[in-house]
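[1] this one's sequence-less:
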């Protein structure tokens, strides 16, 4: 495709080259996206093939999905095993997250925490700005957990969880709750699988909620964090986010801002 559009400036990098470098599409396909009006720069639709941008300061999205232009940023999802603490270096010598980051030369750190007895999805990144937003309590990113609990959880208990209960640090309610399975009948050996969706980042909140309604947690797994899903990722394995997952995460976080100091209050579940 011949570029007949005059350039606004000789500074910066051509938009189609930036999109190609970010892994969105080949340069030719990226040009088609631009001509079709599917690309925005700083919220403005751009249809000029000669448009140049500054990848360090300009915000780009395609079809409403944010694009990470800084290729040095890494986003990794880990299926954390039980028995591992959510820190990169544990001062007490317990198993920590370092073993899961050896495949990446960048220095990664965890966004939020899962307690040692909880397994499941944990996001690792070197993107401090995104991590600050996602970990900040006021942002309220949604998390989905599967809890194996003692006893037979009834519909009335599910209603109690969603309507709200009072804990020592204030009221709390699940965004959604449902019973997936019940085994062991009605006896003392009965257990239930409960799916809970929460946006709270309070300490060990799922365990405390289930204990309050009389169903202590036996096993707890986080299956989803915002738009990220654990899927079939084996326990103890880590992988980089796909371009689609990365875009969904960035789209979720853009428009929210918080300081690093305010973001220190991360959740521990």
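    Looks like it arrived, so ask away. No experiment lies behind these values; they were computed from the predicted model shown. Residues are numbered from 1 along each chain as shown.

[2] could you use CA atoms for every contact and neighbour count after this?
    Fine.

[3] number of residues surrounding residue 182?
    Per other Cα atoms under 10 Å, the neighbour tally for residue 182 reads 19.

[4] three-state assignment of it?
    Following DSSP: H, G, I helix; E, B strand; the rest coil, residue 182 is assigned to strand.

[5] residues near residue 28, how many?
    So residue 28, with other Cα under 10 Å, has 12 neighbours.

[6] same deal with residue 183?
    By other Cα under 10 Å, 13 other residues sit near residue 183.

[7] list the contacts for it?
    For residue 183, the contact set (Cα atoms under 8 Å, 6 or more residues apart in numbering) comprises 152, 190, 191, 192.

[8] and the residues you listed, which is closest to residue 128?
    Checking the contacts of residue 183 against residue 128 by Cα to Cα gives residue 192 as the nearest, at 38.2 Å.

[9] I'd like to know how far the closest one sits from residue 57.
    Plainly put, residue 192 is 50 Å away from residue 57 if you go by Cα to Cα, to the nearest Å.

[10] show me which of these two is the more surrounded one.
    A side-by-side neighbour count of residue 192 and residue 57, using other Cα under 10 Å, places residue 192 first with 23 against 9.

[11] pretty sure that one contacts residue 158?
    No - if you go by Cα atoms under 8 Å, residue 192 and residue 158 don't touch, sitting 11.7 Å apart.

[12] mutual contacts of the two, please.
    Residues touching both residue 192 and residue 158 by Cα under 8 Å, 6+ apart: residue 179.

[13] residue 97 reaches residue 82, doesn't it?
    No - taking contacts as Cα under 8 Å, residue 97 lies outside contact range of residue 82: 11.6 Å.

[14] look at these two and report which has more neighbours.
    Taking neighbours as other Cα under 10 Å, residue 97 and residue 82 compare with residue 97 leading, 22 against 19.

[15] tell me the contacts of the closest residue to that one other than its chain neighbours?
    Nearest residue to residue 97 in three dimensions, chain neighbours excluded: residue 88, at 5.0 Å (Cα to Cα, 6 or more residues apart in numbering). If you count contacts by Cα under 8 Å, 6+ apart, residue 88 has them with 96, 97, 98, 109, 110.

[16] what does residue 54 give?
    Residues near residue 54 by Cα under 8 Å, 6+ apart: 12, 13.

[17] in addition, the following structure is provided for comparison:
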């Protein structure tokens, strides 16, 4: 805090967090769309401590602490989900270093899987995203061998038996069939090791390319391999809502 010992005006904190201008923030407060620590606030003069108070707008958490950073990385093929490696393999470190912050990766992607990987220094957010009790969905696009028969979708959604227990897809869609190969999209909330590859192999369609395109409400979009972008404002609020923050 740097205004006084009583805190910073709520509309100023909201504007700094990217909610909107101070005027827009004042209008949101006056409309009863803002809560502080679970209490609806309608007076814009309310003072808050960004390091301690919890602010929601329309039910979505606003990240007030500017020390926190959460990024989407389109992890390239061949890069391992680690910050260092004794064997000299490519790591995440070059993508984190420019931020000047100590970021953690949320979950992991195998070196032969590319796509969306979250990086953050928000420990509580990272813990909840990785914890199985919150069942955060993950969506992949896979190129597989063979023409996918109609019954495969139902089989995956009902569940297949793997060596470490049953696994079930939430959604499964065939996007394209071509020359004894198919492109499919699969969504699930499990995070076991190589779970997508093992599930698809179990139904007779080994994976030849796998890309994660979404995690909860966060999508990869047009981000190119090796590029990052920050998750801010409403998008960050939607991610926090998924894990109860």
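    Received, thanks. Remember, it's a predicted structure, so these values are computed and weren't measured experimentally.

[18] out of the contacts of residue 183 of structure 1, which is nearest to residue 135 of structure 1?
    Taking Cα to Cα as the measure, residue 135 of structure 1 sits nearest to residue 192 out of these, at 29.8 Å.

[19] alignment lookup: that closest one to structure 2.
    Structural correspondence for residue 192 of structure 1 with respect to structure 2 (TM-score structural alignment): residue 182.

[20] do you know how far the residue nearest the centre of structure 2 is from residue 139 of structure 2?
    Nearest to the mean C-alpha position of structure 2, counting by Cα atoms, centre = their mean, stands residue 215 at 4.3 Å. Going from residue 215 of structure 2 to residue 139 of structure 2 by Cα to Cα gives 6 Å.

[21] of all the helix elements in structure 1, which one is longest?
    helix 243-253 (DSSP state H).

[22] list the buried residues in that one.
    Buried residues in helix 243-253 of structure 1, defined by neighbour count with 16 or more other Cα atoms under 10 Å: 246, 247, 248, 249, 250, 251, 252, 253.

[23] so it matches what in structure 2?
    Going by TM-score structural alignment, helix 243-253 of structure 1 sits over residues 233-243 in structure 2.

[24] now stretch 122-140 of structure 1
    By TM-score structural alignment, stretch 122-140 of structure 1 lines up with residues 117-135 in structure 2.

[25] distance between the ends of that stretch?
    Taking Cα to Cα, the first and last residues of stretch 117-135 of structure 2 lie 16 Å apart.

[26] give me the distance between that stretch and the centre of its chain.
    8 Å (Cα atoms, centre = their mean, to the nearest Å).

[27] residues of it that come out buried?
    Across stretch 117-135 of structure 2, burial judged by 16+ other Cα under 10 Å covers 117, 118, 119, 120, 121, 125, 126, 128, 129, 130, 135.

[28] wait, is the second one part of a helix?
    Pointing back at residue 118 of structure 2 there. No - per three-state DSSP, residue 118 of structure 2 lies outside any helix segment and is strand.

[29] ok, now how distant is the residue nearest to it when sequence neighbours are not counted from residue 104 of structure 2?
    Distances taken as Cα to Cα, 6+ apart put residue 72 closest to residue 118 of structure 2, at 4.9 Å, once the chain neighbours are dropped. Applying Cα to Cα, the value for residue 72 of structure 2 to residue 104 of structure 2 is 12 Å.

[30] which residues do the two both contact?
    Common neighbours of residue 72 of structure 2 and residue 104 (criterion: Cα under 8 Å, 6+ apart): residue 119.

[31] neighbour count winner among the two?
    Taking neighbours as other Cα under 10 Å, residue 72 of structure 2 and residue 104 compare with residue 72 leading, 22 against 19.

[32] show me what the more buried one lines up with in structure 1.
    By TM-score structural alignment, residue 72 of structure 2 lines up with residue 77.

[33] same thing with residue 26 of structure 2?
    So, by TM-score structural alignment, residue 26 of structure 2 is matched to residue 31.

[34] secondary structure element for its match?
    Secondary structure assigned from DSSP states H and E places residue 31 of structure 1 in helix 27-35.

[35] tell me which residues of the very next helix or strand once past that helix are tucked away?
    Later in the chain than helix 27-35 of structure 1, the nearest helix or strand by DSSP H and E is strand 39-41. Using 16+ other Cα under 10 Å as the test for burial, strand 39-41 of structure 1 gives 39, 40.

[36] in contact with the equivalent of residue 92 of structure 2 over in structure 1, which residues?
    Counting by TM-score structural alignment, residue 92 of structure 2 corresponds to residue 97 in structure 1. For residue 97 of structure 1, the contacting residues are 84, 85, 86, 87, 88, 89, by Cα under 8 Å, 6+ apart.

[37] please enumerate the helices of the stretch 1-150 of structure 1.
    Using DSSP state H, counting those that start in this stretch, the helices assigned to the stretch 1-150 of structure 1 run over residues 15-21, 27-35, 128-135.

[38] burial check on the residue mapped onto residue 54 of structure 2 from structure 1, number of neighbours?
    Mapped onto structure 1 by TM-score structural alignment, residue 54 of structure 2 lines up with residue 59. Neighbours of residue 59 of structure 1 under the rule other Cα under 10 Å: 18.

[39] from residue 69 of structure 1, how far out is residue 59 of structure 1?
    8 Å.

[40] pretty sure residue 156 of structure 1 belongs to a helix, no?
    Yes - per three-state DSSP, residue 156 of structure 1 lies within a helix segment.

[41] run a quick neighbour tally on it.
    Residue 156 of structure 1 has 8 nearby residues by other Cα under 10 Å.
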